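Trainee: I'd like to go over a predicted model; first the sequence, then the structure.
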Amino acid sequence: MTLPADFTLLQVVPELDTGGAEQTTLDVAQAVVRAGGKALVATRGGRMASRLLADGGRLAEMPVQSKNPLVMLGNAARLVDLIRSEKVSLVHARSRAPAFSALWAAQATKTPFVATYHGVYHARSGLKRWYNAVMTRGDLVIANSNFTRDHVLGEHAVPPERMVSIPRGVDLARFNPSAVGCDRVEALRRAWDLPEDTSLTTFILAARLTRIKGHGPVIEAAAGLKAEGRTDFRLVLVGDDQGRTDYRKSLEAQIAAAGLEGMVRLVGHCDDMPAAYLLGDAAILPSVVPESFGRTAVEPQVMGRPVLASELGGMIETVIPGETGWLIKPGDAEAWTAGLRRAIEAGPARLAAMGQAAALRARRLYSVDAMCAATLEAYERVLESRA
């Protein structure tokens, strides 16, 4: 796609640490640079900032993660200065708190404003609904799945023509089984102290350590399998606690109490998820609240691994039961015991066949190139309507 001459995009996101919204920010920034534009990101910073710079983007560090009204006003002033000095063409907000500052700055400078609804924000009061609605007050609202779009249309008075659904994309060059050497897989195996054992069905759960990701019910499900006398599986929980040390300790205690130390492993943050998925036979995503899209249900499928996911939110769109994985009742340990058992008993050949079906579908529907192209088309639509 050809962007307008001197196109400059400013994305505003709380942090560039980890997560789907953060990865999408980097993907779109890279696409803008490749198309000949400039890509700025206003953020507090984070471990992914170096990737933004390596891709040709630029960082504007400011405390946009803050919900303090005075700090938000200060951020708005900083963004006004940035928009004017860099001649920003369009502002794209990706989270609610920074969206207020970004919207105020865009309105002050008469700059087009777009927001992406990356999550399903529930409101139990009029005040919270007003707070959430900041994401709908611009020229266009982008939803990261049909599930999210339907939620926004039902929650806010947004004309359907001001909404577009653009599923998150997966980098098919990075998540490419043939591009991952055996040395990378073996390096992870050694780092995580996972003995090579083809008699075990290995499940990979990639998610930050927080209760909404459903680690507890899955550990309980593993205890249920052990109680049946099964020892032919292991669970690898990939993700850091991001300061939730009490939650991590509670999981460690749950694992120890069930005698699952050798069967359920907490391995921390991983920078090489393509290799991590190849260490497993299947991936699991047991979230107990709806994922608006659920990138970690798609990435393993691209790598040729079937997925067991909670029957919630965007996963209903990305996992086809019996074909590319299984959908399981969220938070139900017995249902997860049955689901894990079903996958184990399917055997390596069946899991591999499902993984290939998953890869074909996911690569067709959820590529990062398709997501970026659709996003740039949305930008063009907004600029044309303003013109």
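Mentor: The structure has been received and is ready for your questions. It should be emphasised that the depicted structure is a prediction, and the values quoted were computed from it without experimental measurement. Numbers count the residues shown, from 1 in each chain.

Trainee: rest of the way, CA atoms for contacts and neighbours
Mentor: Noted.

Trainee: which residues sit in contact with Arg244?
Mentor: Going by CA atoms under 8 Å, 6 or more residues apart in numbering, Arg244 touches 209-210.

Trainee: and stretch 313-331, how far out from the chain's middle?
Mentor: With CA atoms, centre = their mean, to the nearest Å as the basis, stretch 313-331 stands 16 Å off its chain's centre.

Trainee: this is the comparison structure:
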Amino acid sequence: MRTAIVMPRNMHFCKSRATSIDLCAHDLALHSQNKSNLRVFAGGEAGLFDDVDVCAVTPPGKKPTPAKFYDPLSEFGPQLIVVHQHLETAFQIINDFPGTPVILHRHGRFERNSGFKRWKYTRKMNRLGGIIWVGEDARNNFCENFTGVKTRSVVVPNGIDCELWSPAPKANTVIYVGRARKDKGIFDLAAAWLACADRMKALGWTLEFVLAVTDDGEDATANALRQMLSNHQTSVSIETNLIAADVQRRLAKASIAVVPSIVAEGFGRTAIEAMSCGAAVITTHSGGLWEAVGETGKVINPSAPKEIATALFDLADNKPLRNAMAKSGRERVLRLFDIHQIAELYDDMLMSLWDEFVSGPHTTQRLIDHMLVSE
């Protein structure tokens, strides 16, 4: 089945600036049983992933608008189209390809909005071929707020290659990997480090930030973080836009990983990467992070630098506890989130949604909706 994977605006399907959404889409495509019939459509970037079939729909550096996907998709002739995250791109593609099922792959909660917008979005989302969520928290939140959506919603968590994300000999390193955004809790982690830096340094510990910087706002945030920690350059390092292999090496040797998100995360890919690499994980209970970590991590409140500092010192000073958390964390990822089983589940879900779309009694109604609903 010819399947198109659409990566809309604000995504970076490339080796150095990939977000968790890009990495999720890449890994599912790379390990799909349908890989030979699959093509990814993304904005032009330097260093696009080259181990899957990728079509750049814009020149390098230009953000793709929904209209930019029409000609490349028409030429490919997909039987199924998966749009990651961006609703308006999905709705435009439904209009452009009314006979082709369009699946929306959501990576986080959907904003509730006003009553009118919920009605409008409900009408549109009922024309989707299905919605795939990365976590139960995001799916349940959506179902509670959009009770009129009858489109089938399913959950497929992120998966990772546990052979690539694997432990190495450990250093006394605390690490943060993620976007350079305030709502990811990076300033809370920095404040926690400032509060316990003397004790941590006395035990021989350092802190590493590995930041993804994808726009001017995130660049400004990274610079603000550097300024905040400028007096601790001997114990703190800040790196940006590393390729995946370098991120893996940093995580492999880290003993503690912190995922201090304030925002309600859809899942928690960064957490399972760290767990697979044998790091003891400190995280918040925001959104779906608990689905990733389960009972294997140290879970704290969001926006609580003092709790982060306490957790850091407790783990830094207790190697048996770190080792036990690292062991149980990796075992959890191997059992639940290995990419081979997740990709197989994803393929099965796509085929099931496609079958329902092409054979269901709602096909005629969908065509009527296409004619009646103004976009």
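Mentor: Everything's here; your move. Every value quoted in this text rests on a predicted model; they were computed, and no experiment measured them.

Trainee: Can you list the buried residues in stretch 267-285 of structure 1?
Mentor: Neighbour-count burial for stretch 267-285 of structure 1 flags 268-269, 273-285 (criterion: 16 or more other CA atoms under 10 Å).

Trainee: Which residue is most remote from the mean position of structure 1?
Mentor: For structure 1, the residue at maximal distance from the C-alpha centroid (CA atoms, centre = their mean) is Gly229, at 35.5 Å.

Trainee: Do a quick rundown of the helices in the stretch 51-200 of structure 2.
Mentor: Listed in chain order, the helices of the stretch 51-200 of structure 2 (DSSP state H, counting those that start in this stretch) span 70-76, 87-96, 115-125, 136-145, 186-202.

Trainee: what does stretch 276-285 of structure 1 contact?
Mentor: 177, 185, 188-189, 201-207, 213-214, 270, 296-297, 300, 303, 305-310, 348, 351-352.

Trainee: that older thread, measure the residue farthest from the centre of structure 1 to Ala223 of structure 1 for me?
Mentor: Distance of Gly229 of structure 1 to Ala223 of structure 1, given as CA to CA, to the nearest Å: 10 Å.

Trainee: which residues does the alignment partner in structure 1 of Ser276 of structure 2 contact?
Mentor: In structure 1, the residue paired with Ser276 of structure 2 is Val302, using TM-score structural alignment. By CA under 8 Å, 6+ apart, Val302 of structure 1 lies in contact with 172, 175-176, 358-360, 362-363.

Trainee: 7 Å instead?
Mentor: Contacts for Val302 of structure 1 (CA atoms under 7 Å, 6 or more residues apart in numbering) come out as 175, 358-359, 362-363.

Trainee: CSV for these, including distance to Pro98 of structure 1?
Mentor: Supplementary listing: these in CSV, determined by distance: CA to CA, whole Å:
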residue, distance to Pro98 of structure 1
Phe175, 31
Ala358, 36
Ala359, 36
Ala362, 32
Arg363, 32
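
Trainee: Just the ones of the residues you listed in helices?
Mentor: 358-359, 362-363 (DSSP state H).

Trainee: Isn't Lys150 of structure 2 up against Asn126?
Mentor: Yes. Using CA atoms under 7 Å, Lys150 of structure 2 makes contact with Asn126 at a distance of 6.0 Å.

Trainee: any idea what Val218 of structure 1 aligns with in structure 2?
Mentor: Val218 of structure 1 maps onto Leu189 in structure 2, by TM-score structural alignment.
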